[in-house]
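**Student:** got a sequence here, can you build the structure:
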Amino acid sequence: MNYWLVKSEPDDFSLKDLEALGSDGEGWNGVRNYQARNFMRDDMALGDLVLFYHSSCKQVGVVGIAKVVKTAYPDPSQFDPDSKYFDSKATVDTPRWFQVDIAFERALRRVPLSAMKANAKLAGLALIKASRLSVMPVSTEHFAEILKMGEVT
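**Tutor:** As a prediction, this is how the structure comes out:
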């Protein structure tokens, strides 16, 4: 099993929005960074666990856990000229962008970015090194530490 972190702006799509969708989850669409796309397309597997991170808000941090429920397939928004994620270079025969489906697993007590930065056990966490990436791998050790920090007692 692999572990991941995905970022979402809660005003656009929050953990509560994901929870409301039930076990089918939601396609993680609109990712337009090649490295993040490659993680989803090439590395994310069915059943992988995902830290759900609220970004671009007053209280940034990990707020819950999701699970990959469908592996990579072409992101349909790239073909829709009315979508803000439209890509005129993408075709059905040669898609450029992919998505996976993730579903809600459970909420955590918010783990703020500041607390993660202050935790020496998370020193090599990709979120701290490459904070702009919207999809990133998380080591088993880092996942366990963040989970421990976010457990509701």
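**Student:** CA only for contacts and neighbour counts going forward, please
**Tutor:** Noted.
**Student:** which residues sit against stretch 112-128?
**Tutor:** Applying Cα atoms under 8 Å, 6 or more residues apart in numbering, the external contacts of stretch 112-128 come out as 59-62, 133, 136-139, 142, 145-146.
**Student:** ditto for stretch 38-58
**Tutor:** 1-10, 14-15, 60-73, 98-100, 135-137, 143.
**Student:** and this one, please, so the two structures can be compared:
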Amino acid sequence: MPRHWLLKTEPGCFSLDDLAAAPGRTTGWDGVRNFQARNFLREMALGDLALFYHSVTNPGAVGIVSVVREAYPDATAQDPQSGHYDPRATAEKPLWFMVDVRLDERFAAPVPLAAMRREPGLAGMELLRKGSRLSVMPVGPEEFALVCRLGRQAAQKA
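**Tutor:** Next comes the predicted model:
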């Protein structure tokens, strides 16, 4: 049974449109520099599903991705030209990891953060906890299904 996650990104850095335009609608989820978020990346398995979440401007879930490659060392940590460079990371001790994800579905309409906060079924969702800032976090199966239903509703109403 696949696990469920939420991957948070700033659309000005990397958006759902960027993922849709990537070869095979697939990319490496790199640049995560928080140890707890890194640990979640290392827990991901092939076939796990994640909500693709735009943060900052108009925050909300905009689609679904699947994990197509399990955790491996994040090369951007060892590249001094990268904005994600970390001099502590080495080939022998990589420190930071990434997964590859593929776009599976774009929601008919984004599910805004404000709408999620109004849903009783999402009250326990990690994303909605005060002070929660992780860019990678687990999502319960019922929460995942509810957000997906909300994202697909616009298509059902059309």
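**Student:** re earlier: whichever of the contacts of stretch 38-58 of structure 1 end up buried, select them in PyMOL.
**Tutor:** To isolate the buried ones among those in PyMOL, judged by 16 or more other Cα atoms under 10 Å, type:
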select buried, resi 2+3+4+5+6+7+8+10+14+15+60+61+62+63+64+65+66+67+68+69+70+71+72+98+99+100+135+136+137+143
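**Student:** what two of the contacts of stretch 112-128 of structure 1 are the furthest from one another?
**Tutor:** Gln59 and Ser139 (23.7 Å; Cα to Cα).
**Student:** Leu51 of structure 2 versus Val101 of structure 2, what's the distance?
**Tutor:** 11 Å (Cα to Cα, to the nearest Å).
**Student:** can you give me the helices for structure 2?
**Tutor:** 16-21, 35-43, 113-118, 141-157 (DSSP state H).
**Student:** could you dump those into CSV and include distance to Ser82 of structure 2?
**Tutor:** Below are the helices of structure 2 laid out as CSV (distance: least, Cα to Cα, whole Å):
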stretch, distance to Ser82 of structure 2
helix 16-21, 18
helix 35-43, 18
helix 113-118, 30
helix 141-157, 33
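**Student:** select, out of these, the one closest to Gly28 of structure 2.
**Tutor:** For Gly28 of structure 2, the closest of the helices of structure 2 is helix 16-21, at 9.8 Å, according to Cα to Cα.
**Student:** possible to save the contacts of stretch 112-128 of structure 1 as JSON lines with distance to Ala120 of structure 1?
**Tutor:** Output for the contacts of stretch 112-128 of structure 1, formatted as JSON lines (distance: Cα to Cα, whole Å):
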{"residue": "Gln59", "distance to Ala120 of structure 1": "21"}
{"residue": "Val60", "distance to Ala120 of structure 1": "19"}
{"residue": "Gly61", "distance to Ala120 of structure 1": "17"}
{"residue": "Val62", "distance to Ala120 of structure 1": "17"}
{"residue": "Leu133", "distance to Ala120 of structure 1": "21"}
{"residue": "Met136", "distance to Ala120 of structure 1": "20"}
{"residue": "Pro137", "distance to Ala120 of structure 1": "18"}
{"residue": "Val138", "distance to Ala120 of structure 1": "15"}
{"residue": "Ser139", "distance to Ala120 of structure 1": "15"}
{"residue": "His142", "distance to Ala120 of structure 1": "11"}
{"residue": "Glu145", "distance to Ala120 of structure 1": "10"}
{"residue": "Ile146", "distance to Ala120 of structure 1": "12"}
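**Student:** list just the nearest of the residues you listed to Asp82 of structure 1.
**Tutor:** Distances from Asp82 of structure 1 to the contacts of stretch 112-128 of structure 1, taken as Cα to Cα, are shortest for Leu133 (25.0 Å).
**Student:** any idea how far Leu46 of structure 2 lies from His54 of structure 2?
**Tutor:** Between Leu46 of structure 2 and His54 of structure 2 the distance, using Cα to Cα, works out to 23 Å.
**Student:** likewise Pro120 of structure 2?
**Tutor:** From Pro120 of structure 2 over to His54 of structure 2 (counting by Cα to Cα), the distance is 22 Å.
**Student:** the two: who's more crowded?
**Tutor:** Legend: neighbour count by other Cα atoms under 10 Å for Pro120 of structure 2 and His54, higher for His54 (25 against 8).
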